[in-house]
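> Sequence and predicted model, in that order:
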Amino acid sequence: MTGDREGHAAQTRRGRARLQPRWFIVAFWHGHRALLRLTGGRFGLWRPKPGGWGTLWLTTTGRRSGAPRRVVLGYVEDDGNLVTMAMNGWGPAEPAWWLNLQAHPDAVAQTRDGARPVRARRAEGEERVRLWSRWAEIDKDLDDFAARRPTETAVVVLERRDGPDPAG
C-alpha cells in the first residue's frame, strides 16, 4: 500500500464511528437483562443524567404468542414521555419489541422511579426531527450508526396512559 493510500484508509477509518462487534452488543444486553432479572430491577436501571440517557425495562405483549416480553432500553424524557429508538443494536432488522408494540401498543415501562402503563407510538415529522436531534446531542455518532441500517430508525414515544397493565 502506498503512503497516499494508507493515509486515505486511515482517514476513512477515523471518519466512520466505531461500533462494537454485534456479538458484544448482544452479549452486553443479555447480561444487562440477566442482572435486572436476578435483582428484580434493583440494579441496572438508572435515570437519565443531564446530557445522557437512562435505562428502562419495557414489558410488551408478544405479537404472535400474546405472552409478556421484556427488554432493556435506553431512554430520554420529553415532557413526561419516555423516548427511545428502535435500533436493534444498530443491526439491520427491526427489534422484536418494536414489532410487538406495533401490534399491541399498550405496554409497561419500569424505570428507576417505578412502573407505569404506557402506549407506544412512532414520532413523525417535526417531533421526530426534534427528538432525533436530542439523541444526537447525547451520542455524537448517532447519524453514522443509523446510516448502517437499511431503513430509517424509528423514534418511539412511550406516553403515560391510564388503564390496566396489559402485560400482566
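Ah, there it is.

> all contacts plus neighbour counts: C-alpha atoms, from now on.
Fine.

> doesn't residue 110 fall inside a strand?
Yes: assessed by DSSP: H, G, I helix; E, B strand; the rest coil, residue 110 belongs to a strand.

> Neighbours of it, how many?
Residue 110 has 19 neighbouring residues, counting by other C-alpha atoms under 10 Å.

> Look up the closest residue to it, ignoring the ones flanking it.
In space, and not counting its chain neighbours, residue 110 is closest to residue 57: 5.0 Å by C-alpha to C-alpha, 6 or more residues apart in numbering.

> and residue 103, what does it touch?
Residue 103 sits next to residue 63 when contact means C-alpha atoms under 8 Å, 6 or more residues apart in numbering.

> From residue 60, how far off is it?
10 Å (C-alpha to C-alpha, to the nearest Å).

> in the chain, which spans are strands?
Listed in chain order, the strands of the chain (DSSP state E) span residues 54-61, 68-78, 81-86, 106-111, 114-122, 154-160.

> Same list (the ones you listed) but as CSV, adding distance to residue 32.
Below are those laid out as CSV (distance: least, C-alpha to C-alpha, whole Å):
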stretch, distance to residue 32
strand 54-61, 10
strand 68-78, 7
strand 81-86, 17
strand 106-111, 14
strand 114-122, 18
strand 154-160, 21
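
> who's in contact with stretch 34-47?
Residues outside stretch 34-47 that contact it (C-alpha under 8 Å, 6+ apart) are 32, 53, 54, 55, 56, 57, 111, 112.

> okay, now the one to match up with it:
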Amino acid sequence: MSSPGYQAPDLALVGAEHVRRYRETGGEVGYEWNGVHILLLTTTGRSSGQPRTNALIFARDGDDYLVVASMGGAPEHPQWYRNLLANPAAEIQVRAERFTVRAATASDAEKPRLWEIVTKVWPNYDAYQARTERPIPVVVLSPV
C-alpha cells in the first residue's frame, strides 16, 4: 500500500528469518537493514507465556531505546505491543549484547518529541500513521 512520502523498503530479510540470522551472527547480519538499525525485542506472550521475538527498527533517546508499534499502519496494534501492555518486562538484543528492559508507552505529552526522533530514523512512520485511525504508540525501552 502506498502513501505520500512512503519509501518501499527492501523486504529480503524480514520476520523469523531476520531474527534467526541476527541471533546466529550476533547482529553481523540484520543489525543494519534498509539504512537503519535493528534490535531484537523478546516479549512474553500474554496468552502462551512463551518468549516471542521481533526484529524492530529503533532510535535512541539518551539511555533509552525507542520502538514504534506501527505494523505498517495496520488498524490493530502488533502482538509484541499487546504483550508489552500485559507484561512490560522484556529483553532486547542490540548486535551481540542482550539486556533486560522495561517498556512504557510514551505519554501524550512526551510523544511529539519522541515521534520527531523516530521519524528522523524512519520517515515512513508518518506514512504509516496516515494509513490508520489508531494513534501509533512510541514505546520507550529503558534498561534495568
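Thanks, I have it. Note that the structure is predicted; figures quoted are calculated from it, not measured.

> And the TM-score between them?
After superposition, the two chains reach a TM-score of 0.83 (TM-score structural alignment, normalised by the length of the second structure), with 141 aligned residues with a C-alpha RMSD of 2.7 Å.

> burial of the aligned partner of residue 155 of the first structure in the second structure, as a residue count?
With TM-score structural alignment as the criterion, residue 155 of the first structure lines up with residue 138 in the second structure. By the criterion of other C-alpha under 10 Å, residue 138 of the second structure has 22 neighbours.

> Quick one: residues contacting residue 138 of the second structure.
By C-alpha under 8 Å, 6+ apart, residue 138 of the second structure lies in contact with 66, 67, 68, 69, 105, 106, 111, 114, 115.

> possible to save these as TSV with distance to residue 8 of the second structure?
Shown next, in TSV, are those (distance: C-alpha to C-alpha, whole Å):
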residue	distance to residue 8 of the second structure
66	22
67	19
68	17
69	18
105	27
106	27
111	25
114	23
115	20
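
> Could I have the buried ones of those as PyMOL selection syntax?
Buried residues among the contacts of residue 138 of the second structure (16 or more other C-alpha atoms under 10 Å), as a PyMOL selection:
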select buried, resi 66+67+68+69+105+106+111+114+115
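
> which of the contacts of residue 138 of the second structure does the first structure keep?
Using both residues aligned by TM-score structural alignment, their matches' C-alpha atoms under 8 Å, the first structure keeps these contacts from those: 66, 67, 68, 69, 105, 106, 111, 114, 115.

> separation between whatever residue of the first structure lines up with the first one and residue 142 of the first structure?
Under the alignment by TM-score structural alignment, residue 66 of the second structure pairs with residue 83 in the first structure. With the distance defined as C-alpha to C-alpha, residue 83 of the first structure ends up 15 Å from residue 142 of the first structure.

> With residue 7 of the first structure instead?
Residue 7 of the first structure is 25 Å from residue 142 of the first structure, by C-alpha to C-alpha.

> ok, the two, which is more surrounded?
residue 142 (16 against 12).

> Return the residues in contact with residue 118 of the first structure.
Counting by C-alpha under 8 Å, 6+ apart, residue 118 of the first structure makes contact with 106, 107, 108, 109, 158, 159, 160, 161.

> residues in contact with the closest residue to it other than its chain neighbours?
Nearest residue to residue 118 of the first structure in three dimensions, chain neighbours excluded: residue 160, at 4.5 Å (C-alpha to C-alpha, 6+ apart). Contacts of residue 160 of the first structure were listed using C-alpha under 8 Å, 6+ apart, and they are 80, 81, 116, 117, 118, 119.

> can you give me the helices for the first structure?
3-15, 22-39, 96-103, 125-138, 142-146 (DSSP state H).

> Looking at the ones you listed, which one is packed in the most?
With neighbours taken as mean count of other C-alpha atoms under 10 Å, these reach their highest mean count in helix 96-103, at a mean of 18.

> got the angle for it vs strand 68-78?
90 degrees (axes from the mean of the first three to the mean of the last three C-alpha atoms, to 10 degrees).

> Specify, as a residue range, where helix 96-103 of the first structure falls in the second structure.
Taking TM-score structural alignment, helix 96-103 of the first structure hits residues 79-86 over in the second structure.
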